[in-house]
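Student: Sequence first, then the predicted structure, then my questions.
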Amino acid sequence: MAKQLDDVATLELPIEAPKRGRGRPSTGKARSSAERMRELRERQRTAVWGADEEARDIPVTVTGMIEQLRYAVANGYVAVARHLSDRLLKMAMENKLRNSDGK
């Protein structure tokens, strides 16, 4: 709005930039829902197994392995469930052989 020519008491307001819009500003790095879910599943997978394949061979208790097997089956991690069941079967066979040699 312009002021009248005779007005000497009113100050001019410095208008530098237009008013910013409402809401959070855009960063330009938005991801789709599928990308976010893929990253979430990967984080969940590494939370159980660690970042590398060698983490699968860390010794754990039988109870811990059974709990991990339950989690893998419940969440559809087929390869993990297969690996755990193979390790449990191998341990059972070793225990059976160890016990039969002692008798």
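Tutor: That came through fine. Residues are numbered from 1 along each chain as shown.
Student: Please count neighbours and contacts with C-alpha atoms only from this point.
Tutor: Fine.
Student: Tell me how many other residues surround residue 91.
Tutor: Burial of residue 91 is recorded as 13 neighbouring residues (other C-alpha atoms under 10 Å).
Student: Correction: the previous question concerned residue 78.
Tutor: Residues near residue 78, counting by other C-alpha under 10 Å, number 13.
Student: Name the nearest residue to it, ignoring sequence neighbours.
Tutor: Closest residue in space to residue 78, ignoring its immediate chain neighbours: residue 72 at 7.0 Å, by C-alpha to C-alpha, 6 or more residues apart in numbering.
Student: One more to weigh against that first structure:
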Amino acid sequence: MDIKNLFSKVFNDEISDIHLCTGLPPMIRQVHGLFPWGDVILKSEDVMEILNEIIPSNIKIGKKFEKEIDLGIDFCGIRFRINIYEDRRGICAALRLIPQT
């Protein structure tokens, strides 16, 4: 998955959130609701790979993820708040765009 392409889409297409969850395609939130971005179903390894690419190097997400993490990041010049958690399917993350002022 081209995470930089997805993040630039968020910035350019008025998308407020990205949801990454094991067993589902990436989801994007726009004004009218939540929609799939593509048709690739994410595996746990995919979510971990994406998260490990964008979060600080001192935080690594692995298969034995047992806690919830909240943090803010700047990726490709775009600021996000991220909530990483685990549900019944596996690792998930909700990324919210922090608007530029």
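Tutor: Noted; the coordinates are in hand. Computed from a predicted structure; not experimentally measured.
Student: what TM-score do we get after superposing?
Tutor: TM-score of the superposed chains, computed with TM-score structural alignment, normalised by the length of structure 2, equals 0.29; 45 aligned residues with a C-alpha RMSD of 3.7 Å.
Student: one step back: list the buried residues in whichever strand or helix holds the residue nearest to residue 78 of structure 1.
Tutor: Secondary structure assigned from DSSP states H and E places residue 72 of structure 1 in helix 62-74. Residues of helix 62-74 of structure 1 classed as buried by neighbour count (16 or more other C-alpha atoms under 10 Å): 65, 68, 69, 72.
Student: gap between residue 69 of structure 1 and residue 62 of structure 1?
Tutor: 10 Å (C-alpha to C-alpha, to the nearest Å).
Student: Which residues outside the host helix or strand of residue 71 of structure 2 are in contact with it?
Tutor: Element membership for residue 71 of structure 2 (DSSP H and E) is strand 69-75. Under the contact criterion C-alpha atoms under 8 Å, 6 or more residues apart in numbering, strand 69-75 of structure 2 has outside partners 54, 55, 56, 79, 80, 81, 82, 83, 84, 85.
Student: Just say helix, strand or coil for residue 81 of structure 1.
Tutor: With DSSP: H, G, I helix; E, B strand; the rest coil as the basis, residue 81 of structure 1 sits in helix.
Student: you'd agree it is up against residue 69?
Tutor: Yes. Applying C-alpha atoms under 8 Å as the test, residue 81 of structure 1 and residue 69 come out as touching, 5.4 Å apart.
Student: I'd like to know which of the buried residues of helix 62-74 of structure 1 is nearest to residue 36 of structure 1.
Tutor: Relative to residue 36 of structure 1, the closest of those is residue 72; by C-alpha to C-alpha it sits at 20.9 Å.
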